[in-house]
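[1] what follows is a protein structure lacking sequence information:
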């Protein structure tokens, strides 16, 4: 509903329970292990292909669609970029000297890109070339006991210099975090109820957390958790 005419066909991994295939979704049966799931979901895609990487523990709340369409057009013609995030938050906003290269880049529409030094905010929705994910997950263990461990694991993987990851200086999206320690956050619970998506039995009772990432122009909250 936020981007009704989006150009994507989503690849949705599953182990046992699949959904109904459609024009905008295809379901890929994968092993249960996280690394193998990523590799199988990317199977058949060229290393240089751009994808919309959208891990399911984040979801969009607001999108500046017209601007994001411009960004898609720009990176499609970029030979140097391997990733573009359009929600600048957390360390990318609070500690730019530690997380961002000092020299900005101006895109074909006049927007400012800042280059990320490492893997900061790699789990937020963003545009990536397939080769970036294949490399990152290829350096992780075959079996990862908990998804939470991937934060520490990614920090042990040096990012290749040729995998240049950018973030827009201005925000064009707000995302919500879905869960906390296995319980559904209240912001996600309320969003699901509004959109009339069926809740699993184990997510019937939310916690009291509201967690959002990013802000749009004129808003005062960058990362909210209450």
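    That came through, no problem. Quick caveat: nothing in here was measured; it's all calculated off a predicted structure.
[2] only C-alpha atoms for contact and neighbour calcs from this point on.
    Noted.
[3] give the buried residues for stretch 92-108.
    Buried positions in stretch 92-108, judged by neighbour count with 16 or more other C-alpha atoms under 10 Å: 92, 99-100.
[4] no no, stretch 53-67
    With burial defined by 16+ other C-alpha under 10 Å, the residues of stretch 53-67 counted as buried are 53-54, 58-63, 65.
[5] and here's the other structure:
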């Protein structure tokens, strides 16, 4: 089982997006130097050298196969950190997030916790959230999410939740964007209880939109010194962020 000081971070990415993945990891290291994550990175041909914080895994080329392969040796009840490469952290209230993660991992009634409240969970709570609330020992309020709202934002999950979702997605997923609609055809199990904090403790940026690097990600990657491949040298001009502190 994962412990609070070592959590498998399951990264959904592919070889073409390696620079985007490097940036995602760089941002976690920069914002939270003692973060608890070990990033598990899938690849087809572009491997890497394992380190204390990074593990590389040869995976199938398809999206569903990649995720299920990364989860294959992980127990259903084990906690993972789910991070799709099209998001990256911009601001993290790290002390608070660390305590939230620690509490969630000791809470049998919790199967997922998101600490970035944005979009539907913020703007249309009646559609995205159940009316009841739970409070942790520190006084933080958790709101329970309906369906799969905000499942693509980085968050803490039990492996069984992600495994269930991807097992029931079609074998052929034409693009990562297509999962936005496809996930709605998979009923979330009532016993898989996913929560979001009432208060927001993180800001994330979107890395790409329809395969084009966003302006915010482009500028952040330049500032980080990460070399951009040719196909990510023409940003969209759009700034896309999620959450406000």
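    Received it, and whenever you're ready, just let me know what you need. This is a predicted model, so every value here is computed, not measured.
[6] TM value for the aligned chains?
    Comparison of the two superposed chains (TM-score structural alignment, normalised by the length of structure 1) gives a TM-score of 0.94, and 216 aligned residues with a C-alpha RMSD of 0.7 Å.
[7] one step back: which one of the buried residues of stretch 92-108 of structure 1 is nearest residue 183 of structure 1?
    Nearest to residue 183 of structure 1 among the buried residues of stretch 92-108 of structure 1 is residue 92, at 26.8 Å by C-alpha to C-alpha.
[8] what does the closest one align to in structure 2?
    When structure 2 is aligned by TM-score structural alignment, the residue opposite residue 92 of structure 1 is residue 121.
[9] that match: what secondary structure?
    At residue 121 of structure 2 the chain is in helix, as set by DSSP: H, G, I helix; E, B strand; the rest coil.
[10] which residues does it contact?
    When contacts are counted by C-alpha atoms under 8 Å, 6 or more residues apart in numbering, residue 121 of structure 2 is found next to 128-129, 145, 149-150, 196.
[11] and it, how far is that from residue 100 of structure 2?
    With distances taken as C-alpha to C-alpha, to the nearest Å, residue 121 of structure 2 is found 18 Å from residue 100 of structure 2.
[12] same deal with residue 43 of structure 2?
    Per C-alpha to C-alpha, residue 43 of structure 2 is found 31 Å from residue 100 of structure 2.
[13] cool, residue 59 of structure 2 as well?
    Distance, residue 59 of structure 2 to residue 100 of structure 2, using C-alpha to C-alpha: 31 Å.
[14] neighbours around residue 78 of structure 1, how many?
    11 (other C-alpha atoms under 10 Å).
[15] alignment lookup: it to structure 2.
    Match for residue 78 of structure 1 (TM-score structural alignment): residue 107.
[16] would you say its match is within a strand?
    No: counting by three-state DSSP, residue 107 of structure 2 falls outside a strand, being coil.
[17] can you add secondary structure and distance to residue 202 of structure 2 and give the contacts of residue 121 of structure 2 back as a markdown table?
    Formatted as a markdown table, these follow (DSSP: H, G, I helix; E, B strand; the rest coil; distance: C-alpha to C-alpha, whole Å):
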| residue | secondary structure | distance to residue 202 of structure 2 |
| --- | --- | --- |
| 128 | helix | 19 |
| 129 | strand | 19 |
| 145 | strand | 18 |
| 149 | coil | 17 |
| 150 | coil | 14 |
| 196 | strand | 12 |
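[18] and the strands in structure 2?
    Taking DSSP state E, the strands of structure 2 run over residues 7-12, 37-43, 54-58, 79-84, 87-92, 112-114, 129-135, 141-145, 155-158, 194-197, 202-206, 208-209, 212-213, 241-242.
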